[in-house]
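Student: Need a 3D model of the following:
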Amino acid sequence: MSAPLAPFDRHRGLLFSVAYQLLGSVADAEDVVQDTWLRWSAADRGEVADARAYLVRIATHLALDRLGSARARRESYVGPWLPEPLLTGDRVAAAPAPADPTEAAELGEQVSLALLVVLESLSPAERAVFVLREVFGLPVAEVAAVLGRTEAAVRQTAHRAREHVESRRPRFETDRRAQQEVTERFLAAAGGDVDTLLAALAPDVVLTSDGGGKAKAALRPVVGADKVARFLLGIAAQGWALSGLRIETTEVNGEAGIAAWVDGEPLLAMSLVTVDGVITQVLVVRNPDKLAGLRTH
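Tutor: Predicted coordinates:
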């Protein structure tokens, strides 16, 4: 029988997930985990009654400290800002793998890129409460302890955040097989089959692309099936001709998506929101600074 894991290692995946869903950045979440370890290594362990709660509290506060400066940087960002994609399919995942089966249950439901975009519109306090309470299911008392608030304040904030998110949360296809079928049809059509591509897109589909000024992307959302199709076919016309291109369907933040590499270097990650068999939202991340997770592929 293997030796029991040390508390920090046992909860590393949970800490990454909390930080990532608060910040929308894999790199920043990894930094938060590292800083949490430094705090943990310097702590008097004898005074820590609940290691999990203690570590989550540290990671949450470190993430919230970063959130303010991150939002300030985004004000000067070139074009739309999208969260950093996290590949969650079988072949790659940027997050540390759960150390054991019990930890897997702590990781919370996967938060799609589309939902992370909605979370950006919450205040830091609302986002923290929503992530800890709604995503990870922490009890109100534990959330209150983590954030240093009263239970009544947490309930009020949770209610406000939940209403805000539900009013903006995109509808999505819950059938994974249907998601995959639409994604495969979309990918095949993007090579130049205009009619099939249009059939895969909802009339009011919205495409948002994030190049960060470092890769070609639209500077504002593209709206409507015809315009989105033309934009995608333009990308395909350039990309399909690249030597060493590899493109495949995968899972991005728990939803069907697409990733591409050129000679092993990441080119893009794409998340698709599908409803009733058609794509209603396309999120394309091309900023190379946000594609580091794909390099482990």
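Student: Every contact and neighbour count from this point should use C-alpha atoms.
Tutor: Will do.
Student: Counting neighbours, what do you get for residue 263?
Tutor: Counted by other C-alpha atoms under 10 Å, the residues lying close to residue 263 total 12.
Student: thinking it is in contact with residue 295, fair?
Tutor: No. Counting by C-alpha atoms under 8 Å, residue 263 does not reach residue 295; the two are 10.8 Å apart.
Student: how far away is residue 170 from residue 272?
Tutor: 11 Å (C-alpha to C-alpha, to the nearest Å).
Student: Those two: which is more packed in?
Tutor: Neighbour totals were compared for residue 170 and residue 272, and residue 272 leads with 28 against 15 (other C-alpha under 10 Å).
Student: What's the local residue count around the closest residue to that one other than its chain neighbours?
Tutor: Spatial nearest neighbour of residue 272, excluding adjacent residues (C-alpha to C-alpha, 6 or more residues apart in numbering): residue 282 at 4.9 Å. Taking other C-alpha under 10 Å as the criterion, the count of residues near residue 282 is 22.
Student: Residue 42 too?
Tutor: 9.
Student: residue boundaries of the strands in the stretch 101-250 of the chain?
Tutor: Along the stretch 101-250 of the chain, the stretches classed as strands by DSSP state E, counting those that start in this stretch are 201-210, 222-223, 245-252.
Student: from those strands, which stretch is densest packed?
Tutor: Ranked by mean neighbour count, the strands of the stretch 101-250 of the chain are led by strand 201-210 with a mean of 22 (mean count of other C-alpha atoms under 10 Å).
Student: How far away from the center of its chain is it?
Tutor: 18 Å (C-alpha atoms, centre = their mean, to the nearest Å).
Student: and it, what does it pack onto?
Tutor: Counting contacts by 3 or more C-alpha pairs under 8 Å, 6 or more residues apart in numbering; DSSP states H and E, strand 201-210 packs against strand 222-223, helix 225-239, strand 278-285.
Student: Give me the contact list for it.
Tutor: 79-82, 217-225, 228, 278-287 (C-alpha atoms under 8 Å, 6 or more residues apart in numbering).
Student: Now a ChimeraX select for only the buried ones of these.
Tutor: Burial among the contacts of strand 201-210 is assessed by 16 or more other C-alpha atoms under 10 Å; the matching ChimeraX selection reads:
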select :79,80,81,82,217,218,219,221,222,223,224,225,228,278,279,280,281,282,283,284,285,286,287
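Student: Second chain to compare with the first, below:
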Amino acid sequence: MDAATVERFEANRRRLASLAYRLLGSAADAEDAVQDTYLRWHAAERQHIEVPEAWLTRVLTNVSLDRLRSAQLRRERAAGDWLPEPLLDGDPMLGPADTVEQRESVTMAVLTLMERLQPVERAVYVLREAFAYSHAEIAAMLDITESASQQHAHRSRRRVAAARVVTGLDDAAAGRVVEAFLAAAASGRVDRLVALLTEDATAISDGAGPVRRWARLSKPERIAAALRAALRPTAAIQRLVGGSPQLRAALVNGGPALVAVLGDRVVGVVVMEPRDGRIAVLRGISDPQRLGRLSRQWQRRHRTGDEAARPG
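Tutor: Coordinates of the predicted model:
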């Protein structure tokens, strides 16, 4: 390809990556989908492509849908330990954040809930709500009718509306949530942790690292006891992660999060979903393969002094 053709693709790369991340819930899968799209762009008869941006969006969307439909991915996600890959706020892959819909579409709550949607419903929701494509444009991308696009949008909005989502938290607000949590955990009193949780609180983990024992818990007392055990710097946990991590407050996918850092490497993240001043959902991710991008972003900010967190 000539330089101008490469530049045309590169001008769309960030937008394509943020679209793929919303569709797949995985930064690694999103990067692969963008690369597949680039290869198809390279092989295409570009003189027949009238609107390159629309063509790239269509190809990227369908590449992502193929991944969502794959038998291997279905088996992995049916195992019950799949959680979205967490991203540090400010990561360009989170994409546009000008509207409430755009911000909500990358929260852990909505990304998790979208796993219950059919792939086409998920694509319609993301294209419509996060990227403001018309139903005519979506229909052309997905080879469906405008009426079908409207129906998918209605169903997906109704289901996503059931997610309890908090948006618009700034660093200070997120920090206060996490600092209260850390203070309660450090006190050694389970009752202080219980007081921070809603009566119907839920804790979910990816089954890796120190949080592997609480794959899914639903009672505040059990959650608090499990969290206290996971956050206690025991010899077993230190052996598991290779040392004694520092705990920091951060914004991850728009929500307050507890980040465990060993040296300059992130070894665990607990993303919190507040409701009415207390914590309703905790999602713990410790799988190193799902923390790679967040860890690299953390390292870049730490080196430049633009840290996204402060000591807990």
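Student: Nearest to residue 175 of the first structure, out of the helices and strands packed on strand 201-210 of the first structure?
Tutor: Comparing those by their distance to residue 175 of the first structure (C-alpha to C-alpha), the top pick is strand 278-285, with 12.6 Å.
Student: Identify the residues contacting the residue mapped onto residue 159 of the second structure from the first structure.
Tutor: Aligning on TM-score structural alignment places residue 159 of the second structure opposite residue 164 in the first structure. Applying C-alpha under 8 Å, 6+ apart to residue 164 of the first structure gives the contacts residue 122.
Student: Against residue 228 of the first structure, how distant is the aligned residue in the first structure for residue 205 of the second structure?
Tutor: Structural alignment (TM-score structural alignment) places residue 205 of the second structure against residue 209 in the first structure. Residue 209 of the first structure sits 11 Å away from residue 228 of the first structure, going by C-alpha to C-alpha.
Student: And for residue 281 of the first structure?
Tutor: 10 Å.
Student: before we move on, what about residue 166 of the first structure?
Tutor: Residue 166 of the first structure is 26 Å from residue 228 of the first structure, by C-alpha to C-alpha.
Student: Could you count how many residues lie near residue 188 of the first structure?
Tutor: There are 13 residues near residue 188 of the first structure, going by other C-alpha under 10 Å.
Student: What does it correspond to in the second structure?
Tutor: So, by TM-score structural alignment, residue 188 of the first structure is matched to residue 183.
Student: if I look at residue 227 of the first structure, how far off is residue 295 of the first structure?
Tutor: In this view, residue 227 of the first structure and residue 295 of the first structure are 31 Å apart by C-alpha to C-alpha.
Student: These two - which one has more neighbours?
Tutor: Between residue 227 of the first structure and residue 295, residue 227 has the larger neighbour count (other C-alpha under 10 Å), namely 15 against 12.
Student: so how far is residue 200 of the second structure from the alignment partner in the second structure of that one?
Tutor: Alignment note: residue 227 of the first structure maps to residue 222 in the second structure; criterion TM-score structural alignment. Distance of residue 222 of the second structure to residue 200 of the second structure, given as C-alpha to C-alpha: 12 Å.
Student: Equivalent analysis for residue 129 of the second structure, please.
Tutor: In terms of C-alpha to C-alpha, residue 129 of the second structure sits 29 Å off from residue 200 of the second structure.
Student: Tell me which of the helices and strands packed on strand 201-210 of the first structure sits nearest to residue 29 of the first structure.
Tutor: Once those are compared by C-alpha to C-alpha, strand 278-285 is nearest, at 17.9 Å.
Student: what about stretch 44-58 of the first structure, start to end distance?
Tutor: Start-to-end, stretch 44-58 of the first structure (C-alpha to C-alpha) is 14 Å.
Student: now that stretch, how far from the chain's geometric center?
Tutor: On C-alpha atoms, centre = their mean, the centre of stretch 44-58 of the first structure falls 27 Å from that of its chain.
Student: Repeat that for stretch 21-30 of the first structure.
Tutor: Distance, centroid of stretch 21-30 of the first structure to centroid of chain: 9 Å (C-alpha atoms, centre = their mean).
Student: for the stretch 1-150 of the second structure, what spans make up the helices?
Tutor: Using DSSP state H, counting those that start in this stretch, the helices found in the stretch 1-150 of the second structure span residues 3-24, 27-43, 52-69, 71-78, 100-104, 108-113, 119-125, 135-142, 146-160.
Student: which of the ones you listed sits most buried?
Tutor: For those, the largest average neighbour count (mean count of other C-alpha under 10 Å) is found in helix 119-125, namely a mean of 25.
Student: now it: which residue numbers in the first structure?
Tutor: Using TM-score structural alignment, the partner range for helix 119-125 of the second structure is residues 124-130.
Student: Give me the residues contacting that stretch.
Tutor: 22, 60, 64, 67-68, 119-120, 143, 154, 157-158, 160-162.
Student: among those residues, which two are most distant?
Tutor: Across these, the longest distance by C-alpha to C-alpha is 21.3 Å; it joins 68 and 162.
Student: Could you list which residues are in contact with the nearest residue to residue 228 of the first structure once chain neighbours are set aside?
Tutor: Counting by C-alpha to C-alpha, 6+ apart, residue 228 of the first structure lies nearest to residue 222, which is 6.0 Å off, once chain neighbours are set aside. Taking C-alpha under 8 Å, 6+ apart, we find residue 222 of the first structure in contact with 206-208, 228.
Student: Can you lay out the residues you listed as a markdown table showing distance to residue 36 of the first structure?
Tutor: As requested, the contacts of residue 222 of the first structure are exported to a markdown table (distance: C-alpha to C-alpha, whole Å):
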| residue | distance to residue 36 of the first structure |
| --- | --- |
| 206 | 38 |
| 207 | 36 |
| 208 | 33 |
| 228 | 42 |
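Student: Distance check, the nearest residue to residue 13 of the second structure once chain neighbours are set aside against residue 84 of the second structure.
Tutor: The shortest distance from residue 13 of the second structure to any non-neighbouring residue, by C-alpha to C-alpha, 6+ apart, is to residue 34 (7.3 Å). From residue 34 of the second structure across to residue 84 of the second structure, the span is 18 Å (C-alpha to C-alpha).
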